[in-house]
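Visitor: Sequence plus predicted model, see below.
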Amino acid sequence: MNKVQIEQSKDKLNRLAWLLDNTFRIPGTQIRFGLDGLIGLIPGIGDAAGAVISSHILTQAAQMGVPKSILLKMAFNIGLDAILGIIPVLGDVSDFMWKANQRNVQLLNDYLEQPEKTVTHSRLFVGLLGFVAFCGVAFISMLGFLLIRWLWLSVEGN
């Protein structure tokens, strides 16, 4: 993509993120929400549909040549939004606070303005996320091992 196309895409993605996350304001407050929050209210498919729509920003960023570490951070934002959306009430409230589309467009804009700094921060985030995931798997494995050991000793003791 050339610079003109990137600027046009950037403008479109900014408008899409605003539409999905900030279109409406609750009267008398500064709280804003968008179509993503409304779509998320549809039981069963709302949050999945919202994630599919949100992935358009991710796809456009990939076409702009954004590095994988930033794309992974964007995917995390979309995934967390979708997972939180599954939880009744909490998911609806999270749409007011966790604005994945705004976050992703901001990541894209930051990358286009300060690529080195944004890539470094994203790599640190992905590394930390990988470490947390590894620790989670190790912890669950250890619990499984201890449970099997306890069961084995219980059966052996009788």
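Guide: Looks like it arrived, so ask away.

Visitor: Please count neighbours and contacts with C-alpha atoms only from this point.
Guide: Fine.

Visitor: quick one: the strands in the protein?
Guide: 24-25, 32-33 (DSSP state E).

Visitor: which strands and helices sit next to the longest helix that the chain contains?
Guide: The longest helix of the chain (DSSP state H) is helix 115-157. Other helices and strands packing on helix 115-157, by 3 or more CA pairs under 8 Å, 6 or more residues apart in numbering; DSSP states H and E, are helix 68-86, helix 100-113.

Visitor: JSON lines please, covering the strands of the chain and showing distance to residue 143 and mean neighbour count.
Guide: Shown next, in JSON lines, are the strands of the chain (distance: least, CA to CA, whole Å; neighbours: other CA atoms under 10 Å):
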{"stretch": "strand 24-25", "distance to residue 143": "46", "mean neighbour count": "13"}
{"stretch": "strand 32-33", "distance to residue 143": "41", "mean neighbour count": "19"}
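
Visitor: Structure two is appended below for comparative analysis:
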Amino acid sequence: MDFELPLGNDPVSVRRRVEALERVLERAFTVPGIRRQVGLDAVVGLVPVAGDVVAAAMGLYLVWEARNLGMSKWQLARMTANVGFDTLVGAVPIAGDLFDFLFRSNSRNLRIIRKHLDKHYPQTRVIDG
């Protein structure tokens, strides 16, 4: 399958990019046995320090896209707090790794972005079949 992400700055392109990134970060594959979806955020977080920094940088990309959409400072602050909380707690050895499987900051941030897009750019909605 040939899949390309749009490069534009229009709301439709941004929506497709942030939804794809959230899918990769939070729901890339299913853990056999427990049928729990996990993504790169949890897997990369297993690498001490560097993994948490990389996961935070990828999460902050969603915040950057939200800023480019003109979202409010309050929304951006909430999104940044989600990433910061995930990073701080995720940095705790062992307990933080378990936390990464439960707290999905990128999914929370995607909900904030979708709510903004649905309100201000309703034409970007896609009906899932």
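Guide: Now that the structure is in, tell me what you want to look at. Given the structure is predicted, the values throughout are model-derived calculations rather than measurements.

Visitor: TM-score for the pair, please.
Guide: TM-score for the superposed chains, counting by TM-score structural alignment, normalised by the length of structure 2: 0.81, backed by 113 aligned residues with a CA RMSD of 1.7 Å.

Visitor: if we can go back for a sec, what would the strands of structure 1 look like in TSV with distance to residue 74 of structure 1?
Guide: Compiled in TSV, these are given as follows (distance: least, CA to CA, whole Å):
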stretch	distance to residue 74 of structure 1
strand 24-25	24
strand 32-33	19
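
Visitor: Alignment lookup: residue 115 of structure 2 to structure 1.
Guide: Using TM-score structural alignment as the criterion, residue 115 of structure 2 maps onto residue 110 of structure 1.

Visitor: can you check residue 81 of structure 2 too?
Guide: For residue 81 of structure 2, the aligned position in structure 1 is residue 76, judged by TM-score structural alignment.

Visitor: Please tell me how far that match sits from residue 55 of structure 1.
Guide: Residue 76 of structure 1 sits 11 Å away from residue 55 of structure 1, going by CA to CA, to the nearest Å.

Visitor: can you check residue 22 of structure 1 too?
Guide: On the measure of CA to CA, residue 22 of structure 1 and residue 55 of structure 1 end up 17 Å apart.

Visitor: Can you say which of the helices and strands packed on helix 115-157 of structure 1 is nearest to residue 94 of structure 1?
Guide: Across these, residue 94 of structure 1 has its closest neighbour in helix 68-86 (6.8 Å, CA to CA).

Visitor: the more surrounded of residue 22 and residue 55 of structure 1?
Guide: residue 22 (21 against 18; other CA atoms under 10 Å).

Visitor: Distance check, that one against residue 16 of structure 1.
Guide: Counting by CA to CA - residue 22 of structure 1 and residue 16 of structure 1 are separated by 10 Å.

Visitor: One more: residue 155 of structure 1?
Guide: Counting by CA to CA - residue 155 of structure 1 and residue 16 of structure 1 are separated by 60 Å.

Visitor: out of these two, which sits in the busier spot?
Guide: Neighbours were counted for residue 155 of structure 1 and for residue 16 using other CA under 10 Å; residue 16 has more, 21 against 9.
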